[in-house]
Structures are given as structure tokens and as C-alpha cells.
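Participant: model this:
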Amino acid sequence: MLPWVIAVLIGAVGCSRKGGEEEVLDGKAKGEIALGQELYERNGCPLCHGDRGRGDGRIAAALNPRPRDFRDLQAYQQGYTLEAISSTIKKGMASGKGVMPAYPHIAREQRRLIASYIVAMQADTAAQTLSITNPWIRESLPPHSQTAAYMTIANQGSGEEVLTGVEAPIASRVEIHLSYEEEGLMKMKELERISIPGDANIALQPGGLHLMLVDLEQRLEAGASVELTLNFLHAGTWHLKVPVRPMEN
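Facilitator: Below you'll find the predicted structure:
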């Protein structure tokens, strides 16, 4: 279906597309996601994509191809980041895999806020499809300046998830490391992030991927627990209370 046909259908069921000067909104009193939802609804996005972005809006059945389900990261033909979604809203899309009219009249900041709401809908789904099991931290050894954390991260979703960073109040920083063998020697390198493919598990374990807690504030003994904050690209922020175990684990 051509973009102008979609635009006619949207207009026929009451979509409001503001023309002329761009409206200036005061977002200081509202959260970005809440304001993004308001703009999402005001600009008629639910008519195609549905109230919760599942591609089940009132006119979705009349469109071919059907509107994308925002929860399916593989359905984003032009990328699913904040910047990519904002660009798609502005420029639209017309290809064999998807058709969407352009909305250049929507102010840049408003497009970003709508994109923030769409990304939040991704996160709602991503958080439901992500699980973290068997987290533990190795007790520290003299001089007790660093130690390692391990766990298994499972992604039951269809799209890729990414661990972008980790924080711990007890350490000055937490680094993502990979231990590997090269020419008979064990080596270690720092990684910027960990990618977890859809329908896959990633094990952080001794001798492989792990989290390194650097510059510890105190000695960590077996039986204690440590707070870790894991930041994911789609599933958002996860707070864990991780037990400290003896070295033999």
C-alpha cells in the first residue's frame, strides 16, 4: 500500500497531524516517557500500531504490510535505537518490507520523545524475556583490590539484547573481561559490552566471560553479599544482590 493511501486512511479515522508552525511543549513537569506517550497518541500512532505498540491498531488489518509490532526488534528495518526511530518518524518508510508516511511536521524534540516511548515499550517486553540466574562473586584475595562476578544471562526474546555496563558501590568500577588461551598462555582482555542473541544464554564463568570488580573498598569474604547494577540496552536497569562464595566455587 502506498504512503498516500495510508495517510488517507489515517485521516479518515480522525488522526490529528498538526500543520503550520511546530508546537512547543513544556516537558519539565512530565517524564519523557509519559510525554512521549501523549505525543504518540496525539499524532494517531495507535491507529496503526495499537495502544501498546503491538501492531494491532484499528486500521492495522486494512494495511499491507501490517504495521510493525514494536516488541519485535527484528521487525525494525531502519534500526531500533532512539535516533533510528526518530529518523523513521521524520522520513517515513517505503519499501517491500514496510510502508509508513513521513511526519516531518512533528518537531525534532517531539519525535525524540515519541521514540523514547517506543523504546520504553521495547524495554517492557525485553525485561519480561530476560532472566539472570546463579549470580555469585568470588571472595577476594590479598591485597583484596579486585575480584570477579559470574552469572548466566538468558534471553528468551527474538531480538538481540546487550549488556552495556555494570556498577557496584563497593568498587570504583566494574569491567567486562574475557579470559582466553593463546599459544598455551591464559590471557585476558576488556570488552565494551556483551551481546546476548535472541533465544540464547550467555554464561559468565571462571576461565571465560566475567565481570571484574576493580579497586574494592573492602575485603570480600564468603557469606557476604554485594549489590550489582546491570544496564541493558533494551531491558533497562537490573539491581542484583549477589552472594560472595569461596574460591573453590
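
Participant: okay, CA-based contacts and neighbour counts for the rest of this
Facilitator: Fine.

Participant: what's the closest non-adjacent residue to His239?
Facilitator: Distances taken as Cα to Cα, 6 or more residues apart in numbering place Thr229 nearest to His239, at 4.6 Å, with adjacent residues excluded.

Participant: checking my notes, the one you found in a strand, right?
Facilitator: Yes. Secondary structure of Thr229 (DSSP: H, G, I helix; E, B strand; the rest coil): part of a strand.

Participant: contact partners for it?
Facilitator: 166-168, 237-240 (Cα atoms under 8 Å, 6 or more residues apart in numbering).

Participant: try Gln156
Facilitator: 129-130, 198-200.

Participant: which of those residues tops the neighbour count?
Facilitator: Ranked by the number of neighbours (other Cα atoms under 10 Å), those place Leu130 first, at 20 neighbours.

Participant: hey, which helix is longest across this protein?
Facilitator: helix 108-129 (DSSP state H).

Participant: for that one, packing partners?
Facilitator: Counting contacts by 3 or more Cα pairs under 8 Å, 6 or more residues apart in numbering; DSSP states H and E, helix 108-129 packs against helix 32-42, helix 82-91.

Participant: the structure of the following sequence is requested for comparison with the preceding one:
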Amino acid sequence: MKKALVLVVSVMLMTVALGACQAAPAGPQIEVSGVWGRPSPMTAGNGAAYMLIENTGSEDDKVIGAWSDVAENTEIHDMTMDDGVMKMFHVDSYDVPAGGSVELKPGGKHVMFIGLYDQLEVGQVVTVELEFEKSEKMTVEAEIREE
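Facilitator: Below is the predicted model of the structure:
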């Protein structure tokens, strides 16, 4: 009887230990944090949202698009310095490497709201949907605030 009890307890402990040793889930694991946007003083103007997109998974992913109901069009953009002039341009995607991140920040990568339906005011919360190459679409909320 004692041997049977020891065997049962040993099997249970081994099962728990093996369960704790499982590898991280395959594929990308996307987390978004620090989402915010700047106030925009006029209607029919443009606005932007910024955030940190992290991939804690084992596979690379890409941001391939964005959508929001605050503007006629929502795109992913980047900026670069060219001969002393800052230039902004639409991009097809942002790489989000496995175990890495991509930061969207003023003066660099950002979600661009083109043709705002109304001005963006401090304290307002804007919904942004991010589309990924591999991961499911993700909806985040950007608080409009001064930098």
C-alpha cells in the first residue's frame, strides 16, 4: 500500500513538473502598451497615435495596417531626415521581430489619422485597430494627451 501511494504521488509530481517545463507557444505573441495620441486643433486635419508593440513569441510578425473611426483614412507611416528636411511617408508594414519590439513615437513610426472627422481633444479616448500579418487584429485605445 505504501509503495502504491509513493508511486501515485511521484507520478502526480512529475506531471506538474513537466507541465511547468512546456515551451512558449509557437508563433508571435503580440502585446501593445503606452498607446496615446496628440491633440489636433482642427477638423479635417490630421492626427497621429503612438505606442510600443512587443512580440514575446517565437515567430516574427508585421503590422500591416491600421483603422480608426476618427478619420476618413488611417495608415501606418514613418519619418526620415533627408537633406535636413523631415519627410513623412506611408509604409506597407512594420517588422515586429520575435522577442523584440517596434516603438511608434513622435518623429518616427506612427499611426496616421488622415482627414479627421472632428478635432482630437485632451482626455478623449480614440479606438485604433491594428492589423498583423500573422496575429489576430487587435483593438487598442489611445488617450489623447499633451506630450
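
Participant: overlay the chains and give the TM-score.
Facilitator: Scored against TM-score structural alignment, normalised by the length of the second structure, the superposed chains reach a TM-score of 0.78; 124 aligned residues with a Cα RMSD of 1.7 Å.

Participant: before we move on, the earlier item: could you dump the contacts of Thr229 of the first structure into JSON lines with secondary structure, distance to Ala123 of the first structure and neighbour count added?
Facilitator: As requested, those are exported to JSON lines (DSSP: H, G, I helix; E, B strand; the rest coil; distance: Cα to Cα, whole Å; neighbours: other Cα atoms under 10 Å):
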{"residue": "Val166", "secondary structure": "strand", "distance to Ala123 of the first structure": "18", "neighbour count": "21"}
{"residue": "Glu167", "secondary structure": "strand", "distance to Ala123 of the first structure": "20", "neighbour count": "17"}
{"residue": "Ala168", "secondary structure": "coil", "distance to Ala123 of the first structure": "22", "neighbour count": "18"}
{"residue": "Thr237", "secondary structure": "strand", "distance to Ala123 of the first structure": "10", "neighbour count": "16"}
{"residue": "Trp238", "secondary structure": "strand", "distance to Ala123 of the first structure": "12", "neighbour count": "13"}
{"residue": "His239", "secondary structure": "strand", "distance to Ala123 of the first structure": "15", "neighbour count": "13"}
{"residue": "Leu240", "secondary structure": "strand", "distance to Ala123 of the first structure": "18", "neighbour count": "15"}
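
Participant: relative to Lys187 of the first structure, which of those residues is nearest.
Facilitator: Set against Lys187 of the first structure, the nearest of the contacts of Thr229 of the first structure by Cα to Cα is Val166 (21.8 Å).

Participant: counterpart of that closest one over in the second structure?
Facilitator: Using TM-score structural alignment, the equivalent of Val166 of the first structure in the second structure is Ala66.

Participant: how much space between the nearest residue to that match once chain neighbours are set aside and Ser93 of the second structure?
Facilitator: In this structure, Ala66 of the second structure finds its nearest non-sequential neighbour in Leu130, 4.5 Å apart by Cα to Cα, 6+ apart. In this view, Leu130 of the second structure and Ser93 of the second structure are 11 Å apart by Cα to Cα, to the nearest Å.

Participant: which residues are common contacts for the two?
Facilitator: Residues touching both Leu130 of the second structure and Ser93 (Cα under 8 Å, 6+ apart) are 63-65.

Participant: out of those residues, which comes closest to Ser40 of the second structure?
Facilitator: When those are compared for distance to Ser40 of the second structure (Cα to Cα), Gly65 wins out at 21.8 Å.

Participant: mean distance, the helix or strand where the closest one lies to its aligned residues in the first structure?
Facilitator: Under the criterion of DSSP states H and E, Gly65 of the second structure resides in strand 61-67. Comparison of strand 61-67 of the second structure with the first structure after fitting gives an average deviation of 0.8 Å (mean Cα distance after the TM-score superposition for the first structure).

Participant: I am finished for the moment; much appreciated.
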